[in-house]
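Q: The following comprises the amino acid sequence and a computationally predicted model.
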Amino acid sequence: MMMSFPFDNSYVRLPERFFARRAPTPVAAPRLIQVNRTLAGELGLDPDWLAGPEGIAALAGNGIPPGADPVATAYAGHQFGQFVPQLGDGRAVLLGEVVGRDGRRRDIQLKGAGPTPFSRSGDGRAALGPVLREYLVSEAMAALGIPTTRALAAVATGEPVMRETPLPGAVLTRVAASHIRVGTFQFFAARGDVEALRALADHVVARHYPEAAQAQNPYRALLDGVIAAQAALVARWLLVGFVHGVMNTDNMSVAGETIDYGPCAFLDAYDPRTVYSSIDRAGRYAYGEQPRIALWNLTRLAETLLPLLADDETEAVAAAEAALAGYAPHFEAAYHGGLARKIGLGDLREGDAALAGDLLRRMAENQADFTRTFRALCEAAERPAGDGAVRDLFVDPTAYDDWAPRWRARLAEEARDPAETAAAMRAVNPAFIPRNHQVEAMIAAAVERADFAPFAALLAVLARPYADQPDQARFAEAPEGGGVGYRTFCGT
């Protein structure tokens, strides 16, 4: 295991207009809340060193580890549809990159590390609650098998941050394939800086889509790759009931990872119109709108790449449109195939998408809990006696009773042992998700009482989301009222 970070930084070798060099701002009294020992091992880091005085100083921003080259990266973005030509890392500092034991290159970033030239009068700090939310939800997403940034550590700063009221401060150490966003491309496109666009695109190809370098048109292949990755990612969000909450273009990673866990949440009662973010008053980023918004964001990326796709503008537009036309097939294959697996079907056949869609419609009409319904179906697939647990989740149980015979008839065509079918379903239908009311209770305990035991307990359960864990059944319970009226806040 490595003491300190074995940095191998590539982004800082790009032109200096890509970032601003800025060291983290030290904090008063750093105290370790959590270090992700498993992730540390994957990165080749010594978790005991990270938890020691030198490691905590590095994680808090009080000490610059050898080989770090701290920068705040520049980007722009559409925020709720409105273009802002300069955003950038206003409260985050990229320390550098490490190549893990698996050969993958990852960014090491301190979030809440103090003001930068992109802070726009902000304090550059993070409150404890949002740091714990991002740590917990990003690690839950990783355990669910969804591409995501990760949390290496959380450190309390010993300093308050001023929001509506004073709150305890914290720093999150975030690990990502990269922090390059659609908004990064938009930053240079808005300035007509084709040279920078080309340098950025070449960097992304080399780092994330190396196969594109061999294509006849590497930039078209890059666009195709990002589109396919995002289509698959959003489909996977929907399949576990995840609502990102703020799908601005500056919050879409070109690496195909989930990034920026601000006002995110998970569905309780199923309703595609669900909005949790307090600032999303028009429902732009509702659960069911996420596939459409992803395509909208990808269209903005395609616009930035037009100068690279072809010298002739008409040809460039045609290439972009052809690439974007591939989004729907990618998304539908991933989403409908995933839904079929959730109800126990293997090969997707004609009528399967309609069968699954009919279940979702009945769930929405009957306020059925998304996660509990699909998990209960696993038992129902194994033995008809399991129907009772499913139908009890519907306001009108006959809505399930009408659907179940058609489902069982389709299952019979699979010619698979019911126990095998149920096991396959349990592998894709989690028993545990970060329930919103439990996340809020965990945050309240930490913020109000400095009690981190609920955080640790919830984190441990969510590390095994597909296991039954009967002794932890309380973490699978839905909130009273189906979570209606729950709101999340950005925390910046």
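A: Cool, got the structure.
Q: From now on I want contacts and neighbour counts done on CA atoms only, so please keep to that.
A: Fine.
Q: tell me which residues in the lengthiest strand in the chain are buried?
A: Identified as the longest strand of the chain according to DSSP state E is strand 150-162. Across strand 150-162, burial judged by 16 or more other CA atoms under 10 Å covers Arg150, Ala151, Leu152, Ala153, Ala154, Val155, Ala156, Thr157, Glu159, Pro160, Val161.
Q: Which one of those residues is nearest to Thr274?
A: Arg150 (25.7 Å; CA to CA).
Q: Any idea how many residues pack against the closest residue to the closest one other than its chain neighbours?
A: What sits nearest to Arg150 in space, not counting adjacent residues and going by CA to CA, 6 or more residues apart in numbering, is Val175, at 5.0 Å. For Val175, the neighbour count with other CA atoms under 10 Å is 24.
Q: Kindly report the same for Thr38.
A: Residues lying near Thr38 (other CA under 10 Å) number 12.
Q: in a strand, that's where the residue nearest to Arg150 is, yeah?
A: Yes - judged by DSSP: H, G, I helix; E, B strand; the rest coil, Val175 forms part of a strand.
Q: Contacts only, for it.
A: Arg106, Asp107, Ile108, Gln109, Thr149, Arg150, Ala151, Leu152 (CA atoms under 8 Å, 6 or more residues apart in numbering).
Q: remind me, longest helix of this structure?
A: Longest helix of the chain, by residue count under DSSP state H: helix 218-240.
Q: how about Ser278, what does it touch?
A: Here Ser278 is in contact with Pro263, Arg487, Thr488, Phe489 (criterion: CA under 8 Å, 6+ apart).
Q: any idea whether the residue nearest to the last one when sequence neighbours are not counted is helix, strand or coil?
A: Spatial nearest neighbour of Phe489, chain neighbours left out: Pro263 (5.0 Å); criterion: CA to CA, 6+ apart. Taken by three-state DSSP, the conformation at Pro263 corresponds to coil.
Q: structure B:
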Amino acid sequence: MQLFHNYATELSAISSQVKPFPVTQARVVMRNEALSAELGIGSDELETDALLMALFSESGTLQENSIAQKYGGHQFGQWNPNLGDGRGLLLGEIKAPSGSFWDLHLKGAGPTPYSRHADGRAVLRSTIREYLAGEALHALGIPSSRSLCLLTSKEPVQREQIERGAMMIRTCKSHIRFGHFEYFHHSNQPQQLEALFNYSFKHHFPQCLDSSTPHKEMFQSVVTSTALMIAKWQAYGFNHGVMNTDNMSIHGITFDYGPYAFLDDFIPEYICNRSDHSGRYAFDQQPSIGLWNLNALAHAFTPFMEIEELKSVLMTYEVTLITEYQRLMKQRLGLREHQISDPQLVSEIDLLIGEWMNILKDEKADFHQSFRILSEQLLSIESLDFKSIADNFINADRVRQWCVNYHELQQNLLSLSNSTWVEVQQKMLRVNPKYVLRNHLAQEVIAAAEQDDFSLCEAYLKVLTSPFDEHPDLARFSKPPASQDKGIALSCSS
């Protein structure tokens, strides 16, 4: 594969050249065939011998210009300038057949100048979790980094206990974070900050250069993409867990997976990170933290924008997020997404969505199963049979009344669109997953992999990458967790 080194050559002053450090008895155990084809990478290039040669030999094409990036970040609200790629290296950028460029980033590459006395390693547990999460979110239409391949090893790595070391190559448009801009602003390095902006305009926001206010256009793009991403998190019950500004992408993509979780029961205040003692990054706090992080990023734009300009852009965040969230929720409930001129109908739709979410919250119902059951049983509402849905809830009378209201509203909406209940159901089944990434199943997959059995991981990936299909042979992955397996919280080492 041919690599480009735009970041390494154009921003050499704000990065450090570092070679990957090999791990003991490494071998490739998982390859993302779909992604490698999309990027134009031959499957033979991801075979163990070829990949290890490219990564670790002196003539290896993947290590000749590998770098660790320098940045800072607000971690749990506190500014920390001592951050950077502590266990990952940017190998370079690859040009896909489509003409777009993608970072190749090696996680678990060993110590860097930014490791802060840590070993720079990743463990099998965390790399599998990241691999699963990237593919699961991508399949749901949520922007995310993705894993190209995963290498296991016999390298012992100390975390809370001794674990197996692992590496992975992940990819996304760019690994530039809010924290990059914050660091060079707060450390009073205006020339480096300007160089970072110029690089970003050239490679990631070229359309902004057509404007008389390019920095404003770039900031607007970051605000909008962040709002859209978080709206999708909220609509699909995803809790990131560590929304530090060094974990926030300028492209509005999900990356730096740690103790994440998809909700089991719908508990809005759920905290997936057991290190988050104050609940700063709880599920229902994600929209406000997104805005907090954008405010932190805005400081780096102050040399180029007036305060009032920054405020005007930030004010678009909430509207963008709410509009996208409402669109997604209407889609998930099979309600008309297009503009409706009748204010009474608009109000009824909002009330119906609100009541559905209140039912899930009050009953602590399984977030994902509830939407899927509604999709699968939709035609029973058409025939005025509400029992098949209501019997899945404790307060059946409340749900039955919701179904009555839904039937009446849907009939009105269908008359506007010349659509049918069957067509609505088909659409709902394409947006309400039957299979969701659950922490208890991820733990099961990891336990098998630690015994060198990756077949369970491959099986789980099969349903996560096509989560709306039936997969009768793998139906057990669709079952909600038992009570003791619900709401698993993990540490930042995850």
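A: Received it, and whenever you're ready, just let me know what you need. If you're wondering where the values come from, they're calculated on a predicted model, not measured in any experiment.
Q: picking up where we left off before, now flag whichever of the contacts of Val175 of the first structure is closest to Leu238 of the first structure.
A: Ranked by distance to Leu238 of the first structure (CA to CA), those are led by Thr149 at 17.8 Å.
Q: Next secondary structure element downstream of the biggest helix by length in the second structure?
A: In the second structure, taking DSSP H as the definition, the longest helix is helix 307-332. With elements assigned by DSSP states H and E, the helix or strand that comes after helix 307-332 of the second structure is helix 343-363.
Q: how about Lys202 of the second structure, what's its match in the first structure?
A: If you follow Lys202 of the second structure across to the first structure using TM-score structural alignment, you land on Ala206.
Q: ok, that match - contacts?
A: Applying CA under 8 Å, 6+ apart, the residues near Ala206 of the first structure are Ala213.
Q: Report the angle between whatever helix or strand it lives in and helix 218-240.
A: Assessed by DSSP H and E, Ala206 of the first structure sits inside helix 194-208. Between helix 194-208 of the first structure and helix 218-240, the angle comes out at 60 degrees (axes from the mean of the first three to the mean of the last three CA atoms, to 10 degrees).
Q: quick one on the thing from earlier: looking at the second structure, which of the contacts of Val175 of the first structure still make contact?
A: Mapping those onto the second structure (both residues aligned by TM-score structural alignment, their matches' CA atoms under 8 Å) leaves Arg106, Asp107, Ile108, Gln109, Thr149, Arg150, Ala151, Leu152 still in contact.
Q: Now render those residues as a markdown table, adding distance to Arg435 of the first structure.
A: Formatted as a markdown table, those follow (distance: CA to CA, whole Å):
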| residue | distance to Arg435 of the first structure |
| --- | --- |
| Arg106 | 29 |
| Asp107 | 29 |
| Ile108 | 28 |
| Gln109 | 27 |
| Thr149 | 20 |
| Arg150 | 19 |
| Ala151 | 19 |
| Leu152 | 22 |
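Q: Farthest-apart pair in the contacts of Ser278 of the first structure, please.
A: Pro263 and Arg487, at 8.1 Å, using CA to CA across those.
Q: Quickly note the distance from Phe454 of the second structure to Val28 of the second structure.
A: Distance, Phe454 of the second structure to Val28 of the second structure, using CA to CA, to the nearest Å: 11 Å.
Q: what's the first-to-last distance across stretch 448-460 of the second structure?
A: So stretch 448-460 of the second structure: terminal residues 12 Å apart, CA to CA.
Q: same question, stretch 355-371 of the second structure
A: End-to-end for stretch 355-371 of the second structure, by CA to CA: 14 Å.
Q: which residues touch it?
A: Against stretch 355-371 of the second structure from outside (CA under 8 Å, 6+ apart): 236-237, 263-268, 332-333, 393-395, 399, 402, 432-434, 436, 480.
Q: same thing with stretch 324-341 of the second structure?
A: By CA under 8 Å, 6+ apart, the residues outside stretch 324-341 of the second structure that reach it are 228, 231-232, 234-235, 346, 349, 353, 371, 374-375, 410, 413, 424-425, 427-428, 431-432.
Q: in it, what counts as buried?
A: Under 16+ other CA under 10 Å, the buried positions of stretch 324-341 of the second structure are 324-336.
Q: okay if I get those residues as JSON lines plus distance to Glu47 of the second structure?
A: Converted to JSON lines, those look like this (distance: CA to CA, whole Å):
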{"residue": "Glu324", "distance to Glu47 of the second structure": "41"}
{"residue": "Tyr325", "distance to Glu47 of the second structure": "42"}
{"residue": "Gln326", "distance to Glu47 of the second structure": "45"}
{"residue": "Arg327", "distance to Glu47 of the second structure": "43"}
{"residue": "Leu328", "distance to Glu47 of the second structure": "40"}
{"residue": "Met329", "distance to Glu47 of the second structure": "42"}
{"residue": "Lys330", "distance to Glu47 of the second structure": "45"}
{"residue": "Gln331", "distance to Glu47 of the second structure": "42"}
{"residue": "Arg332", "distance to Glu47 of the second structure": "41"}
{"residue": "Leu333", "distance to Glu47 of the second structure": "44"}
{"residue": "Gly334", "distance to Glu47 of the second structure": "45"}
{"residue": "Leu335", "distance to Glu47 of the second structure": "47"}
{"residue": "Arg336", "distance to Glu47 of the second structure": "48"}
